[in-house]
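In: pasting the sequence and the predicted model now:
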Amino acid sequence: MSPFMSVAFASEGKEWSFPMPGLTATPEKLVVIGVKENGLFKPTEVVRPGQEDSKRPSRPASFPFEANLLPLLDHRVFGVEERVQLSSDTAGVVIRCSPGRRPAGVVFSAAGYRLPLGMRGALRIEGQGSTGFGLALTAPGEDAPERPSGGMQALPSSIPSATWRNTDGVRNLVVTCPQGDATVTISALHLVPDSVGDHRGVGSWIWDLRPWLADPGRLVDEARREGVDRLYVQLRIEGGQVEDAAQIVRLIEVLARADIAVHAVEGDAAMATSAGRAHALDRARILQRFKQAAPGLRSFQYDIEPYLRPEYAADRAAGWREWATTVKALSQVFGEPIEVVVPFWMIEDAAGEQALESVRGSIGSIAVMAYRTDPAIVEQIAQPWLNWQGADAIPVGIALENGTVPDEYHRTYVRARRGEVLLDRSEDGGAVRILTEQISDSKTKPVFSLSHEVEVNSSRISFMNARQTLAEARRRLERTLSAWPGFGGLLIHELLGPGQ
């Protein structure tokens, strides 16, 4: 018997069900995602089999920032005169060249990596040795230049990012020997980002304004202490108007005098449906009227997550089309572009990217939920968005999580003769059901039994108010991501509030 029988989930004696319409073939496994309460597994969703099919083919990762790239590279000599000796020691890679007239040198390459596209900056080559070596970036399989332009006078030296900006980024570094005796030691390679433009600022969300209404100055002080220059606030609507309107207008005015911009935030997965869209548009009209009384209210942000609806799993493209329809309709009501909050993987999903392109004229900025705590991973997540062809005109903010997030658990169930998970296609298009006891497998109702469970620690997703760790990540990301003109700054969830 499996040690993780269904009785070990928070069922209160009842089975759990998740819609799975349109699934014709029986999968070999099912993955159920959930959290734990009092030690009991509480399922929240089932990953639809084959969901990865919508993702684009994997591409090389970008070389990391703030790391020595040299250990990631392979190196080999070239030249028909065989006049190059190559060795490595604690100081780095040593290149010794004998006299000769034919091109010779060393090629540095790294499978699975590429130079970051779109960044403004340089590849810095550090080391010491003789002058006269040449540096160049070449595509794999391309011959090294016989006489690289700009012969290297001394290390350190740099190759500007303009050299690879309009390429696929997959490039080898070629170090070419001079015609005479020469030795050079390359100790490190680093990506050095330029700081493009002004500081992009930091944004944060406030979901309940009521604690701040009586003392707007306290919110100003706290925002300044955290370096926040824009706030996304949720406004409560009742009886066709914004609650506490007069106090909120005063609060916005106080914040505006402190150069802190205020934006209204709305969002619900149901907005990606016809009924939810109608409700969202009704609220938008009320918010638009409120903006007339509070001209300091800058704009409107919408966090619509169609993928949270069970129906999304059966037809992702339809979910994103509904999302796009709502975004366009909201922009029309406001008479201006809106800001959208999106999952980081949207741009890697064919249907998601198509929806994004379709609303280009309706959005003024984008906030990407890059909810990870490792800055290197955040940089990898951010780059496809910062390289998006609309990013120069539509700023892309990168959002981090600082609030309390429970650990997540992924349970993999596999086909079995007896099991506690059932794929039921008998009604309403199909469903995955977790039962309170095991049953036998059948052709019409195949069953699955737990194979294994993987814990996804929340510390990978949220900084959990670890202020020093968050501060270090902020400094690095503001430094590296500012190398892209389209970077719209960081947005940090749960940054302000009592006890923060």
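Out: It's in. None of these values were measured; they are calculated from a predicted model.
In: rest of the way, CA atoms for contacts and neighbours
Out: OK.
In: how far out from the middle of the chain is stretch 104-112?
Out: 30 Å (C-alpha atoms, centre = their mean, to the nearest Å).
In: which residues sit in contact with the residue nearest to residue 160 when sequence neighbours are not counted?
Out: Take residue 160 and drop its neighbours on the chain: the residue closest to it by C-alpha to C-alpha, 6 or more residues apart in numbering is residue 122, 4.2 Å away. The contact partners of residue 122, by C-alpha atoms under 8 Å, 6 or more residues apart in numbering, come to 158, 159, 160, 161, 191, 192, 193, 194.
In: among those, name the ones in helices.
Out: Assignment to helices by DSSP state H places none of the contacts of residue 122 there.
In: filter those residues down to just the ones in strands.
Out: 158, 159, 160, 191, 192, 193 (DSSP state E).
In: and the third one, how far is that from residue 135?
Out: Using C-alpha to C-alpha, to the nearest Å, one obtains 11 Å as the distance from residue 160 to residue 135.
In: for the fifth one, same thing?
Out: To residue 135, residue 192 is 17 Å away according to C-alpha to C-alpha.
In: that older thread, make TSV from the ones in strands among the contacts of residue 122 and add neighbour count and distance to residue 290 to it.
Out: Formatted as TSV, those follow (neighbours: other C-alpha atoms under 10 Å; distance: C-alpha to C-alpha, whole Å):
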residue	neighbour count	distance to residue 290
158	18	53
159	17	52
160	16	49
191	25	47
192	20	46
193	21	42
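In: ok, and here's another one to check against it:
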Amino acid sequence: MSAPAHAAFLHLCPAQSAPSGVPSAKARGADGKELRFVVTGAAALPGCRSLALGAAQVETLHVLGADATPTPTILLQGEARDGSFAVSEQTLVPEGDGQPSKPASMPLRTNLLDRMQVRAYGVEERVQARLDQGRLRIDCRAGSRPAGVLLTGPWTIPRLRAQLVARHSGKGQFTWQAADAAGAARESALDMGQLSAKGGAGSTRLALPAALDRGNWRHFVLACPAAGGSLALDSLVLEPDAPDAAPRSTWIWDRSAWLERGEELLDWAARERIGELFIVVPLEQGRIKDPELLSAFVRRAGQRGIGISAVEGDPHMVLPGERAATAARARAYAAYNAAAEPAARLKSIQFDIEPYLLPEHVLPAARLDAEYVATLAALREAAGGMPLEFVVPFWWGERQALLDGLARHADAVSVMDYRTDPEQILAFAIPFLDWGAASGKRVRIALEAGPLPFETQRRYRRAPIGAASDMLLFTIEGQQVAVLLRQPLAHPRALPYQLIDSRPIDGSATSFHKNKDALRALLPRLEADFGAWPGFAGIALHEWR
């Protein structure tokens, strides 16, 4: 609904006294009470703080959050309906801060020389090296002092089981080493093996040293023999070791599928090579509602090599007021497992909480990490020794407080790596796969196969103060609200933003719903890569059935 084109006023009101039928957005005050921004044609409303907007045509209101820091570029994504724009997601795009970007992970199965740099070393200056179009040529004269080349690249080395494969020709025995930041500071390196060039083409596999700090890798060292020699390095590839087998899994949200049509579900799972099902299990008065039915289904599934886990999920579970009830659900599953014979036990409890879906007025972003970790701790205590798994978004790979909490309390995570581009899928998976390898946790990579709503993404860019703009950002009593306009308007108290572009989001970059055959073809390739990481627990397919 749009406010009139004549004089409009922005009000911040107690929720119970805010008028309905006008553009509005919820907020929460410092005292925890619910507030509401509204736009009306009235200059004042009882009990509200009011601000004159001028002759504004307001499309919608969106609360950024009291603790949000507005950036020069803001992305708003949502659904255009009924002549308005319902914002479902905001992204405050960070600007470059002058700090170097975090290195990417060293790519797999590709010639690293294409992106590496070479530098010769040695006081005798007996080395000539040339790196061109992905091929390295080294000529070394004889000498008594150490000499060779350093190969650097813009990466860290992932924590998978892998080897460097060097394809080469030439003459002489060259030593290959690797250095991390600490080693480079000491001008020392760890041995990886020898490249023995005997004229013809050859291939050498080089094991990464166990003592190498892969996250702080600095360079490889290729040391010349004292007698001199020449080497043509045609390619250098990080090759994953043979993968460990890991089951595919999927979620079954319809509880009647296992309660009423269990054999049909298991037949389907077997055809699809699904090794684990996450099912919704009804609870009643703090216990499993139908333990005999669950026990029978778990046994039948186990006879067919299919594990069964219970899944729970609601963003409100993260809130302090819901924590006791959430923990009680975990205790109910733990009690069932404790009483069941081994063949009837659930493999785990999975919690798909997704607290970031709560609006800012319910859970301020500044509290999210602490409340989530507190919920993890409560669930860990309630579940006892029963395995706990948590569903997390891929972008939590940079949230250290959350990763530390998961390392303390979780047995496994399922990472919502909802992309369709294979390179993006791998790039977003690696931080969690590395985390799992370092922390000893199991990591499942989840892909989306279900339908997604058609949405629009708008990009707003900060304009000069006082400029007529498409979005005005106001701060009232510590609350930040964006007023989206149908016609540009200037306001002396606003931080103005201009609409730069708008593009449709049809879900094709996020879900395989329209091309499940492509996902079927991609799965073996992903499993071959992911399976080289210790702790990889398989690929989970959302909305596969």
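Out: Looks like it came in fine. Because the structure is predicted, anything quoted here is derived from the model rather than measured.
In: tell me the counterpart of the residue nearest to residue 160 of the first structure in the second structure.
Out: Structural alignment places residue 122 of the first structure opposite residue 163 in the second structure (criterion: TM-score structural alignment).
In: repeat that for residue 387 of the first structure.
Out: Match for residue 387 of the first structure (TM-score structural alignment): residue 434.
In: hmm, that match is touching residue 156, no?
Out: No. Contact criterion C-alpha atoms under 8 Å: residue 434 of the second structure and residue 156 do not qualify, at 11.0 Å.
In: the two: which is more packed in?
Out: residue 434 (23 against 20; other C-alpha atoms under 10 Å).
In: for the more buried one, which three-state class applies?
Out: helix (DSSP: H, G, I helix; E, B strand; the rest coil).
In: secondary structure element for the residue nearest to it when sequence neighbours are not counted?
Out: Nearest-residue entry for residue 434 of the second structure: residue 159, 5.3 Å, with adjacent residues in sequence omitted and distances by C-alpha to C-alpha, 6+ apart. Following DSSP states H and E, one finds residue 159 of the second structure outside all helices and strands.
In: ok, residue 159 of the second structure touching residue 214?
Out: Yes. Using C-alpha under 8 Å, residue 159 of the second structure is in contact with residue 214, at 7.0 Å.
In: what's the counterpart of residue 411 of the first structure in the second structure?
Out: Checking TM-score structural alignment: residue 411 of the first structure goes with residue 458.
In: okay, now that match: neighbour count?
Out: So residue 458 of the second structure, with other C-alpha under 10 Å, has 18 neighbours.
In: now do the same contact list for it.
Out: Per C-alpha under 8 Å, 6+ apart, neighbours of residue 458 of the second structure: 75, 76, 77, 499, 500, 501, 502, 503.
In: ChimeraX command for the buried members of the residues you listed?
Out: Here the buried members of these are turned into a ChimeraX selection, burial being counted by 16 or more other C-alpha atoms under 10 Å:
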select :75,76,77,499
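In: and the furthest pair within the contacts of residue 458 of the second structure?
Out: Among the contacts of residue 458 of the second structure, the pair separated by the greatest distance (C-alpha to C-alpha) is 77 and 500, at 13.7 Å.
In: now stretch 202-219 of the second structure: buried residues?
Out: Buried-residue list, stretch 202-219 of the second structure, by 16+ other C-alpha under 10 Å: 202-206, 208-209, 212-219.
In: circling back: show me what contacts the match of residue 387 of the first structure?
Out: 158, 159, 160, 533 are the contacts of residue 434 of the second structure under C-alpha under 8 Å, 6+ apart.
In: list the contacts for the second one?
Out: Okay, so that is residue 159 of the second structure. Residue 159 of the second structure touches 214, 433, 434, 437, 438, 533, counting by C-alpha under 8 Å, 6+ apart.
In: identify the residue nearest the geometric centre of the second structure.
Out: For the second structure, the residue nearest the mean C-alpha position is residue 394 (0.9 Å; C-alpha atoms, centre = their mean).
In: which residue in the first structure lines up with that one?
Out: Match for residue 394 of the second structure (TM-score structural alignment): residue 344.
In: rewinding a little: isn't the residue nearest to the centre of the second structure up against residue 430?
Out: No. Contact between residue 394 of the second structure and residue 430 fails when scored by C-alpha under 8 Å: they sit 9.6 Å apart.
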